[in-house]
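In: below: sequence and its predicted model.
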Amino acid sequence: MGGETDPRSFGTLPDGREVTVHTLTAPGGLRLRVLDLGATVQALHLPDRAGGTTNVALGHPDAAACAALPEAFLGAVVGRYANRIAGARFDLDGRTVALAANEGGNTLHGGPDGFHRRTWQVVEAGPDRLVLELVSPDGDQGFPGEVVLRAGYAVADDVVTLDLEARTDAPTVVGPASHLYLNLAGEGTGTVDDHRLTVEADRYLPVGPDSLPLGGLADVTGTPFDLTAPARIGDRVRAEHPQTAAVRGIDHSYHLRGTGLRRAALLEHPASGRSVELFTDQPALQVYTGNSLDGAGSSGRRYRQGDGVALEPQRHPDSPNRPELSDPVLRPGETYRSRTEWRFRH
């Protein structure tokens, strides 16, 4: 089961756990490297015009760097609930659930020991497909119910697919997401300022300095958050606006048009000719322009602010307290499913 993905050691964590990296290869030459730690995309190599490949995903250089602080969640599947839950608590079926806080008094990406820090088990492996599973016990970081989550990666031609599937034995909230950072110029080459970004959304969630929603959805018209047509990222993150000032760029949830699997975003790098269309069935897309990036990169160069952009399909932040934004509740007998597709051109 394991040999077909060419599993290799990625080093050892401070707590002694070994980390393994698996490589998936598409017939056209696309290569995806995935860690069993956090079901993490460590690298994504696309064929280039020179006959070689270019890595367009930000990632850690080794296992030790994965555990270093501050956390950047590079390429990981984060959860049990992606993004922020205000006050590290929410009410469910008339009961208040208290969570582990890890960002001030709030819970970010599942808590201090979120899914990105867990070793996932390989349940299926092939040259172009890898399925990893994580069992999250009842009370994990405060979340009720045992949740079994599977992350299935597949590559075909110039497409990478991630399928997430979860079940629970008690009512809970579930909202995992991929935290993949992209730089289509190439990992470690500098900022994504010259990338152009389109997001298929007419509304977004304004936030406070703590990155929690201030209220309801707002129209993007007339703001730097209007990405309904291609916009240069550098121009938007430096625009004069209270919301870009609040988070030093863009770190906002967009309410996507439509339902079902549809295009959520287009990211383009005109100089290289590379682009990627992101498709998802999720209601929201968190756009994060790497405003706090600072750490060792897989190429040996240190990442700095703006060196990658994360486009995270998910439910809206704080939805466990704001069900009008999106419904995060999963109950026994139900199955949570989500699909993300990255369709590249190069």
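Out: Looks like it arrived, so ask away. Numbers count the residues shown, from 1 in each chain.

In: okay, CA-based contacts and neighbour counts for the rest of this
Out: OK.

In: excluding its backbone neighbours, what's nearest residue 171?
Out: For residue 171, ignoring the flanking residues on the chain, the nearest one in space by C-alpha to C-alpha, 6 or more residues apart in numbering is residue 331 at 4.4 Å.

In: any idea how far residue 46 is from the one you found?
Out: Relative to residue 46, residue 331 is positioned 40 Å away (C-alpha to C-alpha, to the nearest Å).

In: of those two, who's got more company?
Out: A side-by-side neighbour count of residue 331 and residue 46, using other C-alpha atoms under 10 Å, places residue 46 first with 24 against 16.

In: got a list of what the residue nearest to residue 171 touches?
Out: By C-alpha atoms under 8 Å, 6 or more residues apart in numbering, the residues touching residue 331 are 167-172.

In: got it, and residue 297?
Out: Neighbouring residues of residue 297 by C-alpha under 8 Å, 6+ apart: 58-61, 188, 303.

In: and residue 102, by the same measure?
Out: The contact partners of residue 102, by C-alpha under 8 Å, 6+ apart, come to 108, 111-112.

In: in a strand, residue 123, correct?
Out: Yes - under DSSP: H, G, I helix; E, B strand; the rest coil, residue 123 sits within a strand.

In: wait, it sits on residue 131?
Out: Yes - with contacts counted by C-alpha atoms under 8 Å, residue 123 reaches residue 131, the gap being 5.6 Å.

In: strands of the stretch 151-300 of the chain, start to end?
Out: Remark: strands assigned in the stretch 151-300 of the chain by DSSP state E, counting those that start in this stretch are 159-168, 172-173, 177-178, 181-182, 196-199, 201-204, 218-219, 231-232, 251-256, 262-269, 274-280, 284-288, 295-296.

In: use this one as the comparison:
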Amino acid sequence: MAVEIKDFGTLPDGRAVHAYTLRGKGKLELTASDYGCRILHLMAPGRDGVPGDMLLGHNTLEGYLGKNFQGAMIGRVGNRIGGASFSLEGKEYHLAKNDGENSLHGGPGGFHQALWQAEVKDGDEPEIVFTLESPDGEEGFPGNIKVEVSYQLSAEDILHITYRAQTDKLTLFNPTNHSFFNLSGDPEKDVLGTYLTINATRYTAVSDDLIPTGELLPVSGGPLDFRSPKKLGDDMFSQDHLINLCGGFDHNFCPDGTGYRKIAEAYEPDSGRVMEVFTDMPGVQLYTFNRPDDGLIGRNGKQMGHHTAFCLETQFYPDTVHHKDFPGGYLRPEEEFVSRTSYKFSVK
């Protein structure tokens, strides 16, 4: 097997950024960068046997600088924190407001902006392990925290993502990966024809700024009912208030069951690619790239248009810190956080 390391540009402060490509015994090929612990490419053959890139992204580092979450490890806290503030052990913490009045994806200087340390492990099932130390107070969060994220390619064409973290003070932690999938391999083709199944009977109700109300509502019979395979486009333009407000899906589902289990499956009929999603996390955010900036250009000069990707971000529920009945979301000094999410690829 082979691991390839290349230069991927230089940050404005002069630090070098690298891209690491893993090729294992299976058919998957992954390229990740130490900037943002970010997955740049994820290649797999379609029904015709020709490999295609299943992720939207950019050819150069410059495309990822700033407020770009594509492919990145999100932290300390994925999704939103209402009011960009919270209380822990009687102390108030205030965060940057980078999504209206709320905090989004760890703040403007979150893990997606950090330069991580990388260690590559070659072999039939190659792995790259990224590590980061985030100091007490960074982006307003308490506690020194050590984070490890590994990407491993299995011989069965599974991308395993494993998260580990430790802290010296009670803090919030909700990691996720923000890859933008397009299983057609064509970044200009919309995903409206992709069939999606989500094994969830409930979702988190939210206000218009996407902050949970605390209610878990049934998906049954409505536009969020993905319990059977359904094209993303079937209800993308329904009269549902929140779908209209967002311009598509941007919803947290509560997959049934607990522990490591299959929670979702996506199928792109033209390419034949199938992606199954497994996780031990209690939630998953479906986002359908609803309103990209006009003229946003990705790889090879191709425009990133509306609904040309979907994200399935495994996570704790949004704004967990303000809802005592929501599961998880905290990291304690006496514990090691360990979680796994896996994406399995095949064709039919």
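Out: Structure received. Treat the numbers as computed from the prediction; the structure is a model and nothing was measured.

In: TM between them?
Out: The TM-score (TM-score structural alignment, normalised by the length of structure 1) is 0.95; 342 aligned residues with a C-alpha RMSD of 1.6 Å.

In: before we move on, the earlier item: which of residue 123 and residue 131 of structure 1 has more neighbours?
Out: Between residue 123 of structure 1 and residue 131, counting by other C-alpha under 10 Å, residue 131 is the more crowded of the two (21 against 14).

In: and that one, what pairs with it in structure 2?
Out: Taking TM-score structural alignment, residue 131 of structure 1 has residue 129 as its aligned residue in structure 2.

In: cool, and residue 148 of structure 1?
Out: For residue 148 of structure 1, the aligned residue in structure 2 is residue 146 (criterion: TM-score structural alignment).

In: could you verify my assumption that that match touches residue 131?
Out: Yes - applying C-alpha under 8 Å, one finds residue 146 of structure 2 in contact with residue 131, separated by 7.4 Å.

In: neighbour count winner among those two?
Out: Neighbours per residue (other C-alpha under 10 Å) separate residue 146 of structure 2 from residue 131, with residue 131 holding more: 19 against 15.

In: contacting residues around the helix or strand harbouring that one?
Out: If you go by DSSP states H and E, residue 131 of structure 2 is part of strand 127-134. Residues outside strand 127-134 of structure 2 that contact it (C-alpha under 8 Å, 6+ apart) are 22, 34, 37, 115-121, 144-153.

In: show me where the stretch 1-150 of structure 2 has strands.
Out: Using DSSP E, counting those that start in this stretch, the strands found in the stretch 1-150 of structure 2 span residues 2-10, 16-23, 29-33, 38-45, 51-53, 73-74, 80-81, 85-88, 91-94, 103-104, 117-121, 127-134, 145-153.

In: the fourth one vs structure 1, mean deviation?
Out: Meaning strand 38-45 of structure 2. Once fitted to structure 1, strand 38-45 of structure 2 is off its aligned match by 0.7 Å on average (mean C-alpha distance after the TM-score superposition for structure 1).

In: so where is that strand in structure 1?
Out: The aligned range for strand 38-45 of structure 2 is 40-47, by TM-score structural alignment.

In: what is the aligned counterpart of the residue nearest to residue 171 of structure 1 in structure 2?
Out: Aligned by TM-score structural alignment, residue 331 of structure 1 pairs with residue 332 of structure 2.

In: and residue 75 of structure 1? What does it align with in structure 2?
Out: Match for residue 75 of structure 1 (TM-score structural alignment): residue 71.

In: what is the nearest of the contacts of residue 102 of structure 1 to residue 250 of structure 1?
Out: Closest approach to residue 250 of structure 1 among the contacts of residue 102 of structure 1 (C-alpha to C-alpha): residue 108, at 17.0 Å.

In: related to what we said a few turns ago, and residue 311 of structure 1, which of the strands of the stretch 151-300 of structure 1 is closest to it?
Out: For these, proximity to residue 311 of structure 1 was assessed by C-alpha to C-alpha; strand 284-288 is nearest, at 4.9 Å.

In: for the closest one, which helices and strands make contact with it?
Out: Packing partners of strand 284-288 of structure 1 (3 or more C-alpha pairs under 8 Å, 6 or more residues apart in numbering; DSSP states H and E): strand 251-256, strand 309-314.

In: now tabulate those in JSON lines and tack on mean neighbour count and distance to residue 53 of structure 1.
Out: Output for those, formatted as JSON lines (neighbours: other C-alpha atoms under 10 Å; distance: least, C-alpha to C-alpha, whole Å):
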{"stretch": "strand 251-256", "mean neighbour count": "26", "distance to residue 53 of structure 1": "30"}
{"stretch": "strand 309-314", "mean neighbour count": "26", "distance to residue 53 of structure 1": "20"}
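
In: TSV for those, including distance to residue 228 of structure 1?
Out: Shown next, in TSV, are these (distance: least, C-alpha to C-alpha, whole Å):
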stretch	distance to residue 228 of structure 1
strand 251-256	11
strand 309-314	15
